[in-house]
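**Q** okay, here's the prediction I keep looking at, along with the sequence it came from:
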Amino acid sequence: MKQITIIAAIAAAVGIATPAHAEKRCGWISNTMPSDFTLSDRDGGWKIATIEWQADGFEAMPSTDKGDTCGCVTGDTDKATHRFTRITGGNLLPTKICNADKSLKF
């Protein structure tokens, strides 16, 4: 019985440590740093960084120039605040992909 309790405790701890909202989101990446770095997809705008704050793992963001770029960002999100809390990767896409996607609001 004690072994089952220990296994359950480990499983619970792993469950808590595993991000609940890890996902890949694609759309328009807007880089107006130092004020804002956001991604706009079919679900709205997602903050990646602001002048006061940036998501953990921000260095994993794909390199962008100032302005708007089409791309994907992978990481953990907080749906209540529409923020990426941790970035695990990303990639840039040709702008024609975002231009062709009618679900993206730009």
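**A** That came through fine. Numbers count the residues shown, from 1 in each chain.
**Q** C-alpha from now on. contacts and neighbour counts both.
**A** Noted.
**Q** tell me how many other residues crowd Asn31.
**A** The burial count assigned to Asn31 is 19, neighbours taken as other C-alpha atoms under 10 Å.
**Q** these two touch, right, it and Asp68?
**A** Yes - checked against C-alpha atoms under 8 Å, the pair Asn31 and Asp68 is within contact range at 6.2 Å.
**Q** tally of neighbours for Gly15?
**A** When neighbours are counted by other C-alpha under 10 Å, Gly15 registers 11.
**Q** ditto for the one 10 residues further on
**A** A count of nearby residues for Arg25, using other C-alpha under 10 Å, gives 19.
**Q** ok, structure two:
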Amino acid sequence: MKRLLICALLALAATGADAAETRCGWLQNPTPANWWLDDSEGTWTIMTQGGGNEPDGIENIPDISEGDYVRTNGNYGYACACMKVETDTDEERIIAIHSFRQLPISQCENDSALSAPE
């Protein structure tokens, strides 16, 4: 039994996937099917158009334009958000989204650890 547990843990470690964690920052959707999150640790790709890389739970992100939101390109733009996610740190990707909470823009604007969206 102990050997089986060790093998399972090693297999999980080999995927590069981390346990679920909360990440907060600028959620950006500048163009169709392009999403990323900029937090205090860097930029996390959620998905890219034509990339075939939609994470599990993408449906947990609602229409962000219904909350506090900055429109930058027609129906596209950015918001401030916290998400409970699983990441692949090697690829700097979000691979699963468990929950989503949109925050006031001012919360990200006032966070000195975050750079303003471009």
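**A** All right, it came through fine. Computed from a predicted structure; not experimentally measured.
**Q** contacting residues for the alignment partner in the first structure of Thr43 of the second structure?
**A** In the first structure, the residue equivalent to Thr43 of the second structure is Gly45, according to TM-score structural alignment. Gly45 of the first structure makes contact with Thr38, Leu39, His82, according to C-alpha atoms under 8 Å, 6 or more residues apart in numbering.
**Q** quick one: which of those residues is most hemmed in?
**A** For these, counting by other C-alpha under 10 Å, the largest number of neighbours falls to Leu39: 26 neighbours.
**Q** what sits closest to it if chain neighbours are left out?
**A** In space, not counting the residues next to it along the chain, Leu39 of the first structure is nearest to Ile29; the distance is 4.4 Å by C-alpha to C-alpha, 6 or more residues apart in numbering.
**Q** that neighbour contacts Thr38, correct?
**A** Yes - between Ile29 of the first structure and Thr38 a contact is recorded at 5.7 Å, counting by C-alpha under 8 Å.
**Q** please give me every residue in contact with the closest residue to Ala60 of the first structure other than its chain neighbours.
**A** With C-alpha to C-alpha, 6+ apart as the criterion, Ala60 of the first structure has its nearest non-adjacent residue at 5.0 Å, and that residue is Gly89. The neighbourhood of Gly89 of the first structure, defined by C-alpha under 8 Å, 6+ apart, consists of Ala60, Met61, Pro62, Val73, Thr74, Gly75.
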